[in-house]
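Engineer: Sequence and predicted structure below; questions after.
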Amino acid sequence: MKPYVYITRKLSEETIKELTENFEVKMWDHEDLPAPREVLMNEAKRASALITMLSDKVDEELLTAGENLKIVSNLAVGFDNIDLETATKRGIIVTNTPDVLTETTADLTWALLMSAARRIVEAAEYVKAGKWEGWSPYLLAGHDVYGKIIGIVGMGKIGEAVARRAKGFGMEILYHNRTRKTEAEIELGAVYSTFDELVAKSDYVVTLAPLTAETRNLFTADVFAKMKNSAIFINAGRGPVMDEQALYEALKNGEIAGAGLDVFEKEPISADHPLLQLPNVTAIPHIGSASTETRTTMIKLCCSNVKAVLNGDSPKTIVNKQVL
């Protein structure tokens, strides 16, 4: 019998052709909604390979049920949805999709920053609502970006790509990271800062940090209180690094000027979410890497990793290399 591959979202047949030509493949029949837990558990019991999304909880229970499971191929750079320790103990390879989405996600982060700074969404809705009756000096006045200070928390490849864009806008670049990035300091003039220094000095605080025990709930009420009243907070990394209630209070009380959010603590969020009731919040539905070109490349990389493992070869982008 051919190895069985289960995919937790509906993908185009063209993008998974590499798998359907070689293995038995089944997909969940919805593009947007995740496979229910009971479905995923049942499929894991049979599957040799899973292609999962960041919103799929691949925990110890699921991995233990997957007696035939050889690989979990995650359609994301991050893999905090996967119990990596259990996967490694059970000899299950975990792969992700790094590098291929760096520039696309940096584009989106920059668009979010610009939109929040210049109140683009708010202004567009103002026009559509028929409120535009004439010109006035401070009508929907936002904040300058050029020449300001940007603080990047999480200076990985995406952070460096955002910094390159900031350099083009003549911005002073501060960054905070677990390790110093000397090449970025030389190439971009980026300055390493402590976390407290960064949040106090920056006009734009951009977090691209991965979700770890150290970064969970990193942005608290105390942190927002240290920011400039004119500061704008951008989160295009992981939702749980911020305390949403604290952010709401900081925005509502004028402790900071605005926020641009691509991610949230629990996704998806509903239309009555408190942050969505604030006019100084630009919110989008976790679309950091969502360009047609990049998502297609990510899917094909997932498929390539699965094919390699099921054929007894090494995958291109393995997370837990100790399994090999």
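Structural biologist: Structure's in. What do you need?

Engineer: make it CA atoms for all contacts and neighbour counts henceforth
Structural biologist: Fine.

Engineer: Going by contacts, tell me the helices and strands next to the helix ranked longest in the chain.
Structural biologist: Longest helix in the chain, counting residues (DSSP state H): helix 292-310. If you count contacts as 3 or more C-alpha pairs under 8 Å, 6 or more residues apart in numbering; DSSP states H and E, helix 292-310 packs onto helix 17-20, strand 49-52, strand 71-74.

Engineer: Make JSON lines from those and add mean neighbour count and distance to residue 312 to it.
Structural biologist: Formatted as JSON lines, these follow (neighbours: other C-alpha atoms under 10 Å; distance: least, C-alpha to C-alpha, whole Å):
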{"stretch": "helix 17-20", "mean neighbour count": "16", "distance to residue 312": "15"}
{"stretch": "strand 49-52", "mean neighbour count": "26", "distance to residue 312": "13"}
{"stretch": "strand 71-74", "mean neighbour count": "27", "distance to residue 312": "11"}
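
Engineer: now for these, which one comes closest to residue 225?
Structural biologist: Shortest distance between residue 225 and the helices and strands packed on helix 292-310, using C-alpha to C-alpha, is found for strand 71-74: 36.5 Å.

Engineer: what separates the closest one from the chain centre, distance-wise?
Structural biologist: How far strand 71-74 lies from its chain's middle: 18 Å, per C-alpha atoms, centre = their mean, to the nearest Å.

Engineer: A further structure is provided below for comparison with the first:
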Amino acid sequence: MKIVFLYPLRRDAYDFLKEQLPEDIEIIAKIREKYEGLRPNEDPKIIKECKDATILMGPYVTEEILEHAAPSKGGNLKLILIPWTGVDRLNFDIMKKYEIPVANSHGNARTVAEHAIALLLAAAKNLIHHYLLLRRGDWSDRFSGNYPSLNITGKTVGLLGLGAIGTECAKLLQGFNVKIIACRENPEKTTKEQKKLVEKIYSSNHLHKFLNHTDIIINSLPLTEETKGIISEEEFQQMKKEVIVVNVGRGSTIDEQALYEAVKSGKIFAAGLDPQWHYPSRSNNKDENEPTYPSKYPIHEFDNVILSPHRAADLKMGYEEAHWDDVIKNILRVYKNQEPRNLVDLKKGY
């Protein structure tokens, strides 16, 4: 059995997988520390290796690769495995054309949820503004009331999305004496465990009613055609005055101009954002010293917006070692000719 990585893999991650998987599973990967030249999914040597690959790792799958790897083209491919939650970089039209199963991973859910709560508390207490002042020895805003704190105790927290991350957020919030409500596409999918954690669940068809009742919004939605820009100017108008917005889903689920205007007008008390709208170029010709701001609007200039460079799942021990339990389990399921778990609905895009 062969696994081919379509993105550069860190050496420690490669070594970790070699330790965890059976010896007869071959791993083909460009090592990130030595990586230069063509991207793996554009490298003819890697593409050639895809011919007899059983699993392709990562979302960077091209039609050229599937012309080599798909069973309909004589290949051995059984699964495209995304070792993280987001699948929005996949070309779903190609996936459907070649009828290749896709699975993702929810192993990072607890870590991302902890990051969401950290962003929430930092935003509620306006920590960044006062931190920046005190680094300069400036205590002038200490009791001025310009950037005050809010208690979250007694507030209504609205979870926009109740998947693995939203559920972990609900668990972490149990000790804060808050009311927890949620909004999801299909409330009928709510488990018994989730019903115990959340007081009320709204359908996405009643998004505005959900927003009317929330003091704090934690968004963990994936990016699909339906969720792109789901929070726009109209939705911000439905929110309470001085709402706190936390995003650990995908940046483009929130309209960036609408968020900028909502912060500028004071509609938003504070925000904590991990995913962004603009990212550094992956091009090897990119000037490393050239700044890449998170939005085309100057959101980064607001002291009451906590910005995180989409690193909620990054841990000291390494992403793979920390979060790949279910990835490894899925690899082993394919190895044993069993049905993989966490399969993505190719029609819905998540």
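Structural biologist: Received the coordinates, thanks. Quick caveat: nothing in here was measured; it's all calculated off a predicted structure.

Engineer: before we move on, the earlier item: outside of the longest helix of structure 1 itself, list whatever touches it.
Structural biologist: 3, 15-16, 18-19, 48-49, 51, 70-71, 73-76, 95-97, 100-101, 104, 289, 314-317 (C-alpha atoms under 8 Å, 6 or more residues apart in numbering).

Engineer: Do a quick rundown of the helices in structure 1.
Structural biologist: Using DSSP H, helices in structure 1 cover 17-20, 37-46, 60-65, 84-89, 102-118, 120-128, 157-168, 182-188, 195-201, 221-226, 244-252, 292-310.

Engineer: Buried residues, the last one. List them.
Structural biologist: For helix 292-310 of structure 1, the buried set under the neighbour-count rule, 16 or more other C-alpha atoms under 10 Å, comprises 294-307, 309-310.

Engineer: Which two among the residues you listed are spaced furthest apart?
Structural biologist: Farthest pair in the buried residues of helix 292-310 of structure 1, by C-alpha to C-alpha: 294 and 310, 24.5 Å.

Engineer: what about residue 117 of structure 1, how many neighbours?
Structural biologist: 24 (other C-alpha atoms under 10 Å).

Engineer: repeat for residue 140 of structure 1
Structural biologist: 12.

Engineer: Setting aside sequence neighbours, what's the nearest residue to the residue nearest the centre of structure 2?
Structural biologist: Geometric centre of structure 2, nearest residue: residue 249, 4.7 Å, by C-alpha atoms, centre = their mean. Nearest residue to residue 249 of structure 2 in three dimensions, chain neighbours excluded: residue 220, at 3.7 Å (C-alpha to C-alpha, 6 or more residues apart in numbering).

Engineer: Tell me which residue of structure 1 matches up with that neighbour.
Structural biologist: With TM-score structural alignment as the criterion, residue 220 of structure 2 lines up with residue 208 in structure 1.

Engineer: Wait, that match touches residue 236, no?
Structural biologist: Yes. The criterion here is C-alpha atoms under 8 Å, and residue 208 of structure 1 meets it with residue 236 at 5.7 Å.

Engineer: Now do the same contact list for residue 226 of structure 1.
Structural biologist: Counting by C-alpha under 8 Å, 6+ apart, residue 226 of structure 1 touches 196, 199, 200.

Engineer: and if we set it to 10 Å?
Structural biologist: Residues near residue 226 of structure 1 by C-alpha atoms under 10 Å, 6 or more residues apart in numbering: 196, 197, 198, 199, 200, 201, 255, 256.

Engineer: Across to structure 2, which of these hold up?
Structural biologist: On the basis of both residues aligned by TM-score structural alignment, their matches' C-alpha atoms under 10 Å, what survives of those in structure 2 is 196, 197, 198, 199, 200, 201.

Engineer: which residue in structure 2 lines up with the third one?
Structural biologist: Right, the one you point to is residue 198 of structure 1. With TM-score structural alignment as the criterion, residue 198 of structure 1 matches residue 210.

Engineer: neighbours of its match, just the number please.
Structural biologist: 23.

Engineer: ok, now which ones touch it?
Structural biologist: Counted by C-alpha under 10 Å, 6+ apart, residue 210 of structure 2 has contacts 158-160, 181-183, 200-204, 217, 238-239.

Engineer: The residues you listed, buried ones only, as a ChimeraX selection?
Structural biologist: Buried residues among the contacts of residue 210 of structure 2 (16+ other C-alpha under 10 Å), as a ChimeraX selection:
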select :158,159,160,181,182,183,201,202,204,217,238,239
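
Engineer: which one of the contacts of residue 210 of structure 2 sits closest to residue 172 of structure 2?
Structural biologist: Lowest distance from residue 172 of structure 2 to the contacts of residue 210 of structure 2 (C-alpha to C-alpha) belongs to residue 159, with 12.3 Å.

Engineer: still on that earlier bit, closest one to residue 27 of structure 1 among the helices of structure 1?
Structural biologist: Closest to residue 27 of structure 1 of those, according to C-alpha to C-alpha: helix 37-46, at 10.0 Å.

Engineer: So which elements touch that closest one?
Structural biologist: strand 4-7, strand 49-52, helix 60-65 (3 or more C-alpha pairs under 10 Å, 6 or more residues apart in numbering; DSSP states H and E).

Engineer: Out of those, flag the one nearest residue 265 of structure 1.
Structural biologist: Of all the helices and strands packed on helix 37-46 of structure 1, strand 49-52 comes closest under C-alpha to C-alpha, at 19.4 Å.

Engineer: that older thread, got JSON lines for the helices of structure 1, with distance to residue 283 of structure 1 too?
Structural biologist: Output for the helices of structure 1, formatted as JSON lines (distance: least, C-alpha to C-alpha, whole Å):
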{"stretch": "helix 17-20", "distance to residue 283 of structure 1": "35"}
{"stretch": "helix 37-46", "distance to residue 283 of structure 1": "28"}
{"stretch": "helix 60-65", "distance to residue 283 of structure 1": "32"}
{"stretch": "helix 84-89", "distance to residue 283 of structure 1": "30"}
{"stretch": "helix 102-118", "distance to residue 283 of structure 1": "9"}
{"stretch": "helix 120-128", "distance to residue 283 of structure 1": "9"}
{"stretch": "helix 157-168", "distance to residue 283 of structure 1": "19"}
{"stretch": "helix 182-188", "distance to residue 283 of structure 1": "29"}
{"stretch": "helix 195-201", "distance to residue 283 of structure 1": "21"}
{"stretch": "helix 221-226", "distance to residue 283 of structure 1": "18"}
{"stretch": "helix 244-252", "distance to residue 283 of structure 1": "13"}
{"stretch": "helix 292-310", "distance to residue 283 of structure 1": "21"}
